[in-house]
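*Asks:* Predicted model, plus sequence, below.
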Amino acid sequence: MLRSGWRPGPAGALLGDLAAPGGVRDGVPGRLNGPLLVSVTDFTSDTYRALPGIARRGLRLRRRWPELDQAVGMWLWAVPSARRCGAVSVWTGRRGLAEFVRLPEHVVIMDEYRGRGTIRSVILEYENVDAAHIRRDAEAWLRSGGR
């Protein structure tokens, strides 16, 4: 599985220096206390041809991340050989996640690719969680086929 680096959001400032560049490459070191929502998405494309466009749009949408209210941070991921890609995003509340899903850029991506593959997602809830724990749980869900 290929993973992007951790992209902090404005709520990631709750982590202070722990989220600063130069931290752990694969995630945010340390812990954030309080309720968190983690959204894990998994898109499996019907064809390999669609993957580059999906990746470009996902990376473009990722640029908005620092502006998104209640966004703690996120990773993008891909398994090109399996025609799969998606995101793991961390939120301090449902409102922020709902606002992200309604962003015009996100709606355009979903409308364009909805008929070109299969998408599944899950929302995981945590109280006192670290980034490594989130990543392990997300990867386990992705490997399980969502069961």
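*Replies:* Here it is on my side, so go on.
*Asks:* drop to CA atoms for contacts and neighbour counts, all remaining ones
*Replies:* Will do.
*Asks:* Check the gap between residue 47 and residue 11 for me.
*Replies:* Distance of residue 47 to residue 11, computed by C-alpha to C-alpha, to the nearest Å: 36 Å.
*Asks:* quick one: the helices in this structure?
*Replies:* With DSSP state H as the criterion, the chain has helices at 51-62, 94-101, 104-113, 131-144.
*Asks:* Find the nearest non-adjacent residue to residue 14, please.
*Replies:* residue 32 (7.4 Å; C-alpha to C-alpha, 6 or more residues apart in numbering).
*Asks:* who's in contact with the one you found?
*Replies:* By C-alpha atoms under 8 Å, 6 or more residues apart in numbering, the contact set of residue 32 is 14, 15, 128, 129, 130.
*Asks:* okay if I get these as JSON lines plus distance to residue 113?
*Replies:* Shown next, in JSON lines, are these (distance: C-alpha to C-alpha, whole Å):
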{"residue": "14", "distance to residue 113": "34"}
{"residue": "15", "distance to residue 113": "35"}
{"residue": "128", "distance to residue 113": "35"}
{"residue": "129", "distance to residue 113": "32"}
{"residue": "130", "distance to residue 113": "32"}
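*Asks:* which ones among the residues you listed are found in strands?
*Replies:* 128, 129, 130 (DSSP state E).
*Asks:* Neighbours of the second one, how many?
*Replies:* Okay, so that is residue 129. By other C-alpha atoms under 10 Å, the residues close to residue 129 number 16.
*Asks:* try it against this one:
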Amino acid sequence: MTRFLRLWKDGAGAAVDGSVHVSMNDYLVRGFRDVPRVAMAGLRFRRAWPETEGALGLWFATTGDGRRQISVSVWREPADLQRFVRSPGHRRVVRDFRDAGVLLNTTWTAERFDRRLIWRQAEDRLTGRLADVPHH
């Protein structure tokens, strides 16, 4: 069974009643020499997360060898995620690491902002328990 080392960070958004939007990036770094650079970029996003508009929270996760870098972000609504994706910092990271690995992304709606529920849903996707979701 795949084990994930994960760190949670609260976002700027206040808790919401009802459904939330979840985005998961599963990035497989091609070479070990790029693992520290990719991890540092992810940790910079994590550090700034409390100021990210519409973000309710974020997991930064990895597997034992560090080549698989994962983010699971929870948003009030899809428009909040889209604003973040269009931000200069995010666009720069996408450009800088375009050739360093293979990215698989998936989004879904969680019934409520429940960290335990959402991580279980993420693990189902990351480990292949959901057949229609690509994973590394």
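*Replies:* Done, it's in. It should be emphasised that the depicted structure is a prediction, and the values quoted were computed from it without experimental measurement.
*Asks:* Looking at the contacts of residue 32 of structure 1, spot the one nearest residue 67 of structure 1.
*Replies:* residue 14 (14.9 Å; C-alpha to C-alpha).
*Asks:* Now do the counterpart of residue 96 of structure 2 in structure 1 against residue 53 of structure 1, distance only.
*Replies:* Correspondence of residue 96 of structure 2 to structure 1, assessed by TM-score structural alignment: residue 112. Residue 112 of structure 1 sits 10 Å away from residue 53 of structure 1, going by C-alpha to C-alpha.
*Asks:* for residue 36 of structure 1, same thing?
*Replies:* 30 Å.
*Asks:* ok, now which ones touch the residue mapped onto residue 51 of structure 1 from structure 2?
*Replies:* Residue 51 of structure 1 maps onto residue 35 in structure 2 when the alignment is built from TM-score structural alignment. Residues counted as contacts of residue 35 of structure 2 (C-alpha under 8 Å, 6+ apart) are 29, 66, 67.
*Asks:* burial count for the residue nearest to residue 33 of structure 1 when sequence neighbours are not counted?
*Replies:* Nearest non-adjacent residue to residue 33 of structure 1, counting by C-alpha to C-alpha, 6+ apart: residue 128, 4.6 Å away. Neighbour count of residue 128 of structure 1, defined by other C-alpha under 10 Å: 11.
*Asks:* Show me what residue 128 of structure 1 lines up with in structure 2.
*Replies:* Under the alignment (TM-score structural alignment), residue 128 of structure 1 pairs with residue 112 in structure 2.
*Asks:* Isn't its match up against residue 18?
*Replies:* Yes - counting by C-alpha atoms under 8 Å, residue 112 of structure 2 touches residue 18, with 5.1 Å between them.
*Asks:* ok, how many other residues are close to residue 116 of structure 2?
*Replies:* Per other C-alpha under 10 Å, the neighbour tally for residue 116 of structure 2 reads 9.
*Asks:* burial measure for the nearest residue to residue 34 of structure 2 once chain neighbours are set aside, as a count.
*Replies:* In space, and not counting its chain neighbours, residue 34 of structure 2 is closest to residue 100: 6.8 Å by C-alpha to C-alpha, 6+ apart. Neighbourhood size, residue 100 of structure 2 [other C-alpha under 10 Å]: 18.
*Asks:* how about residue 100 of structure 2, what does it touch?
*Replies:* 29, 30, 31, 34.
*Asks:* Quick check: closest non-adjacent residue to residue 25 of structure 2.
*Replies:* residue 105 (4.6 Å).
*Asks:* OK, contacts around that neighbour?
*Replies:* Contact analysis of residue 105 of structure 2 by C-alpha under 8 Å, 6+ apart lists 23, 24, 25, 26.
*Asks:* and of the contacts of residue 32 of structure 1, the nearest to residue 7 of structure 1?
*Replies:* Relative to residue 7 of structure 1, the closest of these is residue 15; by C-alpha to C-alpha it sits at 12.9 Å.
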